[in-house]
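>>> no sequence for this one, just the structure:
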C-alpha cells in the first residue's frame, strides 16, 4: 500500500474515533495530532463548538473571541457556516445584538435575515420595504418566527401597509398556503381579520369552512374563502362540493370569474374520474377560467374516449406553451394519423424523431427512423480538477469515505453552490469517476450538460445488474432505468413512504421477498446495501412484470402507483393503445414515471449495446405477451445528425405507445 494511502487510512480511523467521542461528549483531543492535516478537522472542531454553544447555560459561557478565532482559522468553509449559524442563533436568543451583528453575514437564510432586521431595529435603525423586505415578502411560504418582531414593528411604522398585507394574502391564497395568511391576520385592520381567518380556514380545512360558510357575510373576501373551499373539496368529493355550491349560490353574489373558476374545478376533478359528461364540462369552461389543467385534461378525456375529432379540437385549444411540449406534439401527430391526415402527421413525427426523449423515440418508431442521441464528452483538465479537490470537494469525498453520506452531500452542495458552471461540470465528472454517481446525475441537469450521457446514465454495478436481471427474466436496461428513475443512484435514498435504497423498496415488502427468495436480510437498513437492494428489487420488479404478461410499461406503472390503481385503470380503459392509455393515467406522477423509465430504458440499452430495442416493442397491447430482449434481439441504430438538438429523456412527462 502506498505511504499516502496508508496515512489516509490512519487518519480516517482516528477521525472516526474522534467523531464518536465528540458525539458522545468525550474528549477527542488525543486524536488531534494525527488529524492535523486531515480535511475533516474543521468539521470536527465545528461539531464540538456548536455542541458547546447549544449546551451553554449562560450567555457569556462562550466568548465571541473564540468564535472569531474559529471563523478566521477556517474561512470559506461549511464548518465556519455551521458555527456561525449556531452562534448567531444563540446571540439572537439572548438578545446580544451587537455580537450578532459582528458575526452576521448575508446568505444564511430567512431566519437569520429576520434576526438581522431585529438587530438593526434594536440599534435604532429604520427599515425600508424595498431593501429589507422585498425578498422575504415575495416568498410563497410562511415567514420564520424570527420575523414576527420585525414584521410587527414594520407594520406599526407603516413600512408594510394594508395593501402589501392584502397582496401577500392574495398570493398565499393562490399558492394554497394557509400558514402565510395566519401570520398576517393579527396585523390587518380589525374589520378585515374575520375574512382573512376564513380564507386560511378554507385552505387548511375546506370541509369545515363550507359548514361555516352559511353564516358568513356576503362580501368580496368571504366569497374568496367560499370559492377556495369549494375548489379544494371538489378535489376529493366533486358531488359534495357541487351540493354545497348549489346551496351557497343563494347567499353569495359570486362574480362571473368566480363562477367560472368553480365550473373549472368541477370539470377538472370529474375529468380525472372520466365521468361521462367530463368532456362537455371541460369544453364549456369559460375562457377566463381555463387553466393548463383543464386544457390538458380535455385532451386526455377525449383520447380515453377515442374521440379523435374532439381530441384534435382540445389539442388546438392548448396554450402556446403547452403546444410546444413534446407530449402534445406527439399526441397531435397520433391524432392526425387517426383522422387519416397522415401527410400532416409525418412532419411532426419527423421533427420529434430528432429529440432524445420518450416522444422522440416513439416518433422515430412511427416514422421508421433511427434514434437520435448526441452524446458529449468532457475535456479533461487535471490541474483544474486538482484545485477543486483541495477544498470542499476533498471534504465531501472524505465524508463519503467514512460512510457519512448525508454529511458528504451537505459538503458537496455547499461547494457546488460556489463553483462556476465549468467547475461544476468538472466536479460532476470527478464524482462519476469516483463512483459517486448520484452527484453527477443531479449536477448535470441543464443545457448541453444533458448530453453527458456517460455521467448521467452510469453503467454502475453492471455485472450484478446483468446477472440479477437475467435470473429474474428482466431486461437489464429496464432494471437500470428503474434504479435511475427511483433513486438516481442515491444508495441511502429514503422516500416519504419509507421506501429505501436504490430501487426504493418498502421494508415489509423486502422482508417478504427475502424470505421467499432465500436472500439474506435482517433489518430495514440492509436495503441501503446495493447488493441486497438490487437482488430484492429485481425480484419485486419481476413479480410486477408477471402480473402484466411481462409488459414493461404496465409493470412500471404498478411499480410506481401499486397494482390496485393499475387494475382500476385497466378495467376502465384497458383496450386503449398503450400510448393513449398512459396519457389517460390519472396520476401525473405515474404518467411521468412511466415515460422516464421507458426513455431511460432506451438510453441504457444504447449505452450497453450501441443500439437500442425499439421503444414501441416495449409497449405491447394489454394482454399480449412480452419477453425481455436477448443479446441477439434486433435493435435500432442510434445516430447523431449534424443538426440534431437532442432533448433530455428525463424531461418527458407522459408515455405514448403503439
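It's in. Here the structure is a predicted model, which is why all the values come from computation and not from measurement.
>>> okay, CA-based contacts and neighbour counts for the rest of this
Noted.
>>> now do the buried residues in the strand or helix carrying residue 225.
Here residue 225, judged by DSSP states H and E, is contained in helix 220-234. Applying a neighbour-count criterion of 16 or more other Cα atoms under 10 Å, one finds 221-234 buried in helix 220-234.
>>> need the residues that contact the very next helix or strand once past it.
Counting by DSSP H and E, the next helix or strand C-terminal to helix 220-234 is helix 238-248. If you take Cα atoms under 8 Å, 6 or more residues apart in numbering as the criterion, helix 238-248 is touched by 210, 213, 214, 230, 231, 233, 234, 266, 269, 270.
>>> picking up where we left off before, what does the helix holding residue 225 rub up against?
For helix 220-234, contacts defined as Cα under 8 Å, 6+ apart pick out 173, 195-196, 198-200, 202-203, 205-207, 209-210, 213, 216, 240-242, 244-245, 252-254, 258, 262, 265-266, 269.
>>> so which of these are in strands?
Among those, DSSP state E puts none in strands.
>>> now do the one helix or strand residue 568 maps to: distance to the chain's middle.
Element membership for residue 568, per DSSP H and E: helix 563-573. The chain centroid and the centroid of helix 563-573 are separated by 26 Å under Cα atoms, centre = their mean, to the nearest Å.
>>> list the buried residues in it.
563, 566, 569, 570, 573.
>>> mind putting those residues into TSV with distance to residue 7?
Output for the buried residues of helix 563-573, formatted as TSV (distance: Cα to Cα, whole Å):
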residue	distance to residue 7
563	53
566	56
569	60
570	61
573	64
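>>> just those now: which is nearest residue 337?
residue 573 (20.8 Å; Cα to Cα).
>>> residue contacts, the nearest residue to residue 453 once chain neighbours are set aside?
Nearest residue to residue 453 in three dimensions, chain neighbours excluded: residue 375, at 6.0 Å (Cα to Cα, 6 or more residues apart in numbering). Residues in contact with residue 375 (Cα under 8 Å, 6+ apart) are 451, 452, 453.
>>> adding another structure so you can compare the two:
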C-alpha cells in the first residue's frame, strides 16, 4: 500500500497516464508503485496494455481481462487485443478471448474463424445472415465472411429482399441500388419502386407505379408508403388506400398496421373520418396508444356516454391503466353519476402520479405523496461502497471525470441486488450526485423516497432567479428535474445543454450574443437563462403555466397551433389531446413534479384544485 495521501496519488495518477506509453521507464514503474491501492490504478495499466497489445504481454492481458471482465476496463482492451490476434492469425487465441462486445468487425472475424471448422460452419453461416440482413453497410472486415456465405448458396432472394426492405424502411436507402443487383431479374423493378416511395411517399398514390406483377412484395412497399403518406397528406393517403385496396388483397397484419397508423394520424387533427378509422382499427386488438386516441377523439366531442363505451371495450390489461380510470371517473361525473365518479376519484387519489393528483383536485383534497424515505443500514452502505466499481466511480467523480464516473456507476448496477441498488441511490444522493440517485431509485424499483427522488440542488440560484423572473419556484424545480435530473453537463441529442436543457439558439436570443458550451454547462448561468426563458414563455402564453410548460418542450409557435379554434376546452382534455406524445407526457410529468416540489417547499395547497377547473381558450 502506498504511503502517499489520496491527494498526492491523484497527482501521480494524472502523471502516470502520460507515461503509459513508456512502461519500461523507471518513472513509470515508480508511479505505479505509488498508486498501489488507488482505485484508478487499473486505468493506467489498461492504457499501457492497449498501447502494446502484443504476445509478450499475453499473460498480463489475460489476467487483466479476467479481473475486470464486463467492466468499462474490459472492452477497450479486449477489442484491441482481438484485433491484434486476428491480424496475427492467432485463431485459437482469438476464440479463447472472444466475446460479443458490440463490435461488428470483431464479430465477423469470430464468425470467419468458425467457418474453418466443419462442425461450426453452420453456426458461422447463421451469424453471417444475422450481420448481413441489416439496413446499413457493414465493415469491410465482414466481406470475407459474406463472400463465403454467399458462395455456399445462403444468400437467398428472400434475404436480399429482407435487407432491401430494412434499408428502405428507416435504414440507409443508398444501399438500394446495390441490393437491386442481387435480386432476381424479375424482382429488380421492385427496388426502383422502393427507392421512389422512400424518397417521396406520395409516389404510393400513383397506381401506375404498382403493376401487380408480384403482389405480395408490392404490398409491402405500399403499406410502408401509406403509413408515411398519412402523416404528410391525410386526404391523399385516404384516396390512395381506397384505390389500392381494390387492386391488392392486403393481409390482416398489413391492414392492422395501416389502420392503426391511419386512425391515430386522423384522430390527432380531429379529421372527419377519424371515427371511422378508429372503429376499423379497433376491430383488431387495440393497444394502449390506439385505445387512448379513440378515447381522446370521443372526449373531444364531449360524448361522455360513448367515452364509457370505448373504455369498456378496451382489452383487459390495458383498461387498468390510470389514464382510463381517470376518464371513466370524468365520464361518470358528467353523466351525473356522482357516487361512481367519487368512488373512482377516491381510488385514484391514493396514488402519486398526474392522474392521482387530478383526482385529488376533483375531490378538493391534498395530493397524496406516499412519501416513505429509505433508511439503509450503515452496514449496507459500506457493503456497496466496497465494490471496486463503486470506488472507481466515486474517485472519477472526485477528480472531475463525470462521464467515466457514470460509466463505472452504471456498471456497478449490474452487480447489485434491487436492495443494493436502492442503497447505491442513497449513497449518490448523500454525495450530491442527484442524477444518479434519481436513476438509481428508478432502476431499483423503490420510488417512494421523494426527498431523494425530487431533490432541491442549486436552490440558491433557482430561488433567486425564480423571484427575479416572477415564476413559481416549484415550477422551476420541476422543469429542471424533468429536463436533466439535475445533471449540470447534460447534453441532448438535439443539442440542448445543461441543467435546464437550453438550446444554444435560445441562449443566443436571450443574451443577444453567442454563448459557449461551457457557459451553458455552468449551473448558475443555465438557471439564469432557463428561468428567463420560462418567463418569456409565460408572457407569450398569456401567463398560462400549462401552455408555457408545453412550450418549453415543443416551442410556443407549435403550441399556439394546438389551441382550440372556437370554444374553450377543459384543461385536462387539452393536455390529453396534445398531438406530440413527448410533449403530452412532458406536461403531465412537470405538473406532477411541480405539486411534489410545492409540498416539499411547505405549500399546503393542492394546485390541481385550480387546474381541474381551468379551461384552455381559443387562439388569439
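Good, I have the coordinates. Note that this is a predicted model, so its numbers are computed, not measured.
>>> returning to that earlier point: in helices, which of the contacts of residue 375 of structure 1 fall?
Within the contacts of residue 375 of structure 1, residues falling in helices by DSSP state H are residue 453.
>>> still contacting in structure 2, which of the contacts of residue 375 of structure 1?
Mapping those onto structure 2 (both residues aligned by TM-score structural alignment, their matches' Cα atoms under 8 Å) leaves 451, 452, 453 still in contact.
>>> the corresponding residue of structure 1 for residue 500 of structure 2: how many residues sit nearby?
Aligned counterpart of residue 500 of structure 2 in structure 1: residue 503 (TM-score structural alignment). If you count neighbours by other Cα atoms under 10 Å, residue 503 of structure 1 ends up with 32.
>>> wasn't residue 503 of structure 1 part of a strand?
No - secondary structure of residue 503 of structure 1 (DSSP: H, G, I helix; E, B strand; the rest coil): coil, not part of a strand.
>>> so how far is residue 535 of structure 1 from it?
10 Å (Cα to Cα, to the nearest Å).
>>> now residue 235 of structure 1
Counting by Cα to Cα, the gap from residue 235 of structure 1 to residue 535 of structure 1 is 39 Å.
>>> so which of those two has more stuff around it?
Set residue 235 of structure 1 next to residue 535 and count neighbours by other Cα under 10 Å: residue 535 wins out with 25 against 15.
>>> what's the counterpart of the more buried one in structure 2?
Under the alignment by TM-score structural alignment, residue 535 of structure 1 pairs with residue 528 in structure 2.
>>> so its match makes contact with residue 465?
Yes - with contact defined as Cα atoms under 8 Å, residue 528 of structure 2 counts as touching residue 465 (6.0 Å).
>>> identify the residues contacting stretch 103-122 of structure 1?
68, 84-85, 88-89, 92, 97-98, 100-101, 126-127, 132, 136, 143-147, 149-150.
>>> list only buried entries from those residues.
84-85, 88-89, 92, 97, 100-101, 127, 132, 136, 143, 146-147, 150.
>>> helices - which of those residues land there?
Filtering these for helices - DSSP H - leaves 84, 85, 88, 89, 92, 97, 100, 101, 136, 150.
>>> corresponding residue for the third one in structure 2?
I take that to be residue 88 of structure 1. In structure 2, residue 88 of structure 1 lands on residue 82 (TM-score structural alignment).
>>> and its match, how far is that from residue 59 of structure 2?
Taking Cα to Cα, one finds residue 82 of structure 2 at 14 Å from residue 59 of structure 2.
>>> equivalent analysis for residue 369 of structure 2, please.
According to Cα to Cα, residue 369 of structure 2 stands 56 Å off from residue 59 of structure 2.
>>> show me which of the two is the more surrounded one.
Of the pair residue 369 of structure 2 and residue 59, residue 369 is the one with more neighbours under other Cα under 10 Å, namely 19 against 10.
>>> the more buried one maps to what in structure 1?
Counting by TM-score structural alignment, residue 369 of structure 2 lines up with residue 373 in structure 1.
>>> hang on, its match packs against residue 355?
Yes - between residue 373 of structure 1 and residue 355 there is a contact at 7.5 Å, judged by Cα under 8 Å.
>>> give the aligned equivalent of residue 97 of structure 1 in structure 2.
The alignment partner of residue 97 of structure 1 in structure 2, by TM-score structural alignment, is residue 91.
>>> swap that for residue 68 of structure 1, please
By TM-score structural alignment, residue 68 of structure 1 lines up with residue 62.
>>> in terms of helices and strands, where is that match?
helix 58-67.
>>> that helix vs structure 1, mean deviation?
Aligned to structure 1 and superposed, helix 58-67 of structure 2 gives a mean residue distance of 4.3 Å (mean Cα distance after the TM-score superposition for structure 1).
>>> now what about that helix, what contacts it?
46, 49, 53, 74, 77, 78.
>>> buried stuff in that helix?
Buried-residue list, helix 58-67 of structure 2, by 16+ other Cα under 10 Å: 61, 64, 65.
>>> if I pick residue 299 of structure 2, what's in contact with it?
Taking Cα under 8 Å, 6+ apart, one finds 307, 573 in contact with residue 299 of structure 2.
>>> and it, what pairs with it in structure 1?
With TM-score structural alignment as the criterion, residue 299 of structure 2 lines up with residue 303 in structure 1.
>>> check the spacing between its match and residue 585 of structure 1 real quick.
11 Å.
>>> so stretch 415-427 of structure 2 corresponds to what in structure 1?
Counting by TM-score structural alignment, stretch 415-427 of structure 2 pairs with residues 418-430 of structure 1.
>>> hmm, back to that, which single one of the contacts of residue 375 of structure 1 is nearest to residue 35 of structure 1?
Residue 35 of structure 1 has its nearest neighbour among the contacts of residue 375 of structure 1 in residue 452, at 37.7 Å by Cα to Cα.
>>> ok, the aligned partner of that closest one in structure 2 - contacts?
Under the alignment by TM-score structural alignment, residue 452 of structure 1 pairs with residue 449 in structure 2. Neighbouring residues of residue 449 of structure 2 by Cα under 8 Å, 6+ apart: 371, 372, 373, 374.
>>> surely the third one and residue 451 touch.
Yes - Residue 373 of structure 2 is in contact with residue 451 according to Cα under 8 Å; the separation is 7.4 Å.
>>> which residue lines up with residue 8 of structure 2 in structure 1?
Per TM-score structural alignment, residue 8 of structure 2 is aligned with residue 10.
>>> count of neighbours near residue 27 of structure 1?
With other Cα under 10 Å as criterion, residue 27 of structure 1 counts 14.
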